[in-house]
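In: the sequence and its predicted three-dimensional model are supplied below.
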Amino acid sequence: MAQSPKAEFEAIYQGAHIPWDIGEPQPALAELVNAGWCVGVVLDAGCGTGELGLAVARRGHTVTGLDVSPRAIELARRKAAERDLEARFEATDITELTGYDDAFDTVVDSGLLHVLDPTAQERYLGVLRRVCRPGGRVAVLCFADVPGARTPGGRGLTEARLRELFTDGWEIEAFERAGVLGIIPEGLGEQSEWPKDDRGRTPMTGWRLRARRRKTD
């Protein structure tokens, strides 16, 4: 029997190798954070071990990080304590999230959307629409499905699919190609042979989308 998504990710976070945990926020989203793009109360959706959410908290924002993996949340809380940063981290399935209505001015998503199946993607967008205040903003970094893309597991999204997801209740403000860094172990065939940067991280093919929640539907 195949593992549930929760069990799959919990097993990865319990292990020694977390391919997407590069020890810092993904540069494509760190750029936005450092430029002051985040405003108000912030949700880090699919926060993992908390690097992005903690970078936002360091700038003085109230931050909530949510992830399906209890182990990831444990690691994020540990990082927050070690860095003396205030952030709330909770284990939950964000596609089934209740509460938090109109709670957030900004949502950042570093690699969550592309791991969800199509039905879960639609549930997730429904949650974002509910928890993001009218006029609030969302930034998503995900793998891209484009010719010649370098992405693991065929998890990339097409431009058409992303635009479809962010139609009802959203205004897309920016849509652009962006790199996604990961640490790919040896023994994965072609993926292990992909180029690496000077820190052993593999640049992969992604999208960075920024959208704003419409004030009226």
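Out: Perfect, I can see it now.
In: from now on I want contacts and neighbour counts done on CA atoms only, so please keep to that.
Out: Will do.
In: list the contacts of the most centrally placed residue in the chain.
Out: Among the residues of the chain, the one closest to the centroid is residue 110, at 2.1 Å (CA atoms, centre = their mean). By CA atoms under 8 Å, 6 or more residues apart in numbering, the contact set of residue 110 is 26, 29, 45-47, 52, 140-142.
In: dropping in the other structure now:
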Amino acid sequence: MSIVDPDEAARRLAADDPTGWFERLYAAAASGAAVVPWDRGGPHPLLVDWLGERELTGTALVVGSGPGSDAELVAARGAATTAFDISPSAVAAARERFPGSSVDYRTADLLAPADEWRHAFDLVIEVMTVQSLPPSLHPAATASVAGFVAPGGTLLVVAFAASDTDGPAAGPPWPLTRAEIDAFAAGGLTEVAVEWLDHRWRAEFRRE
């Protein structure tokens, strides 16, 4: 069996198809012809650390949920959790991986989200999703993520970090600059904390 190099496949596909390549990769992974490079077999460590021992209430949305591990962690802490991915194969794989899960897994497009999701979630988790899109799509994707946060709600963003003086990245991913992290505060969100942790951003915002 020939295994596809997922990074090379991503670079080729993203050049002409900035969102459709996710489905191609997840479909190939489902057939055993590829591996998903960001499937770490568990929730992201920076999300785990941020949550600590806290219990959650209210509603949560996990953006670009992929394998589902982040969504399952958030749900296990008590939040009524919705998770979405643009890839139907990713959603199917998450449901299969976590049978009986309380997470509401859906297929949806970050760049064209459901109207009822606007200002609808008490906690929004964005881990490495905006950075997977070409920089020209970052402003629209960022605004969409920020728009999910309900009044009084919190947004957590985790992304690879780039300095404002770095040259263009070959991508994907396309690491986010500090200016791009700050852009999540548009539309009524307030910055709570922005941390640089081992070349990654972990940023928290709140809608007052």
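Out: Sure thing, it's come through. From a predicted model like this one, the values you see are computed outputs, not experimental measurements.
In: returning to that earlier point: show me what the residue nearest to the centre of structure 1 lines up with in structure 2.
Out: Aligned counterpart of residue 110 of structure 1 in structure 2: residue 127 (TM-score structural alignment).
In: all helices for structure 1, in order.
Out: 5-14, 27-34, 51-57, 70-83, 118-131, 159-165 (DSSP state H).
In: burial of residue 43 of structure 2, as a residue count?
Out: 18 (other CA atoms under 10 Å).
In: which position in structure 1 aligns with it?
Out: Aligned counterpart of residue 43 of structure 2 in structure 1: residue 25 (TM-score structural alignment).
In: likewise residue 192 of structure 2?
Out: Superposed on structure 1 with TM-score structural alignment, residue 192 of structure 2 falls opposite residue 173.
In: surely its match meets residue 213?
Out: No - assessed by CA atoms under 8 Å, residue 173 of structure 1 is found out of contact with residue 213, at 10.4 Å.
In: the two: which is more packed in?
Out: residue 213 (24 against 12).
In: by contact count, what packs against the longest strand anywhere in structure 2?
Out: Determined from DSSP state E, the single longest strand within structure 2 is strand 149-160. Applying 3 or more CA pairs under 8 Å, 6 or more residues apart in numbering; DSSP states H and E, we find strand 149-160 of structure 2 packed against strand 121-127, strand 200-207.
In: and the ones you listed as TSV, adding distance to residue 56 of structure 2?
Out: Shown next, in TSV, are these (distance: least, CA to CA, whole Å):
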stretch	distance to residue 56 of structure 2
strand 121-127	9
strand 200-207	15
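In: which one of these is the most hemmed in?
Out: Across these, averaging neighbours per residue (mean count of other CA atoms under 10 Å) puts strand 121-127 on top, at a mean of 25.
In: once aligned, what mean separation remains between it and structure 1?
Out: Superposing on structure 1 and averaging over aligned pairs (mean CA distance after the TM-score superposition for structure 1), strand 121-127 of structure 2 comes out at 0.5 Å.
In: now do that strand and helix 138-147, the angle between them.
Out: Counting by axes from the mean of the first three to the mean of the last three CA atoms, to 10 degrees, strand 121-127 of structure 2 lies at 150 degrees to helix 138-147.
In: counterpart of residue 11 of structure 1 in structure 2?
Out: If you follow residue 11 of structure 1 across to structure 2 using TM-score structural alignment, you land on residue 24.
In: how many neighbours does its match have?
Out: Neighbour number of residue 24 of structure 2 under other CA under 10 Å is 18.
In: do residue 55 of structure 2 as well
Out: 12.
In: ok, now which ones touch it?
Out: Listed by CA under 8 Å, 6+ apart, the contact set of residue 55 of structure 2 reads 77-78.
In: quick check: it vs residue 30 of structure 2, distance?
Out: Relative to residue 30 of structure 2, residue 55 of structure 2 is positioned 33 Å away (CA to CA, to the nearest Å).
In: again, but for residue 150 of structure 2
Out: From residue 150 of structure 2 to residue 30 of structure 2 the distance is 35 Å (CA to CA).
In: which one's more surrounded, the two?
Out: Between residue 150 of structure 2 and residue 30, counting by other CA under 10 Å, residue 150 is the more crowded of the two (23 against 16).
In: and the more buried one, what pairs with it in structure 1?
Out: So, by TM-score structural alignment, residue 150 of structure 2 is matched to residue 133.
In: what's the burial count for residue 135 of structure 1?
Out: 15.
In: how about residue 146 of structure 2?
Out: By the measure other CA under 10 Å, the count of residues near residue 146 of structure 2 is 26.
In: ok, now which ones touch the closest residue to it other than its chain neighbours?
Out: Excluding the flanking residues, the one nearest residue 146 of structure 2 by CA to CA, 6 or more residues apart in numbering is residue 184, at 5.9 Å. Residues in contact with residue 184 of structure 2 (CA under 8 Å, 6+ apart) are 142-143, 145-146, 205.
In: just residue 146 of structure 2 next, same as before
Out: The contact partners of residue 146 of structure 2, by CA under 8 Å, 6+ apart, come to 155, 184-187, 189.
In: change it to 10 Å
Out: Applying CA atoms under 10 Å, 6 or more residues apart in numbering, we find residue 146 of structure 2 in contact with 118-119, 124, 126, 154-156, 183-189, 205-207.
In: with residue 107 of structure 2 instead?
Out: By CA under 10 Å, 6+ apart, the contact list for residue 107 of structure 2 reads 64-65, 83-92.
In: with that, I have no additional questions.
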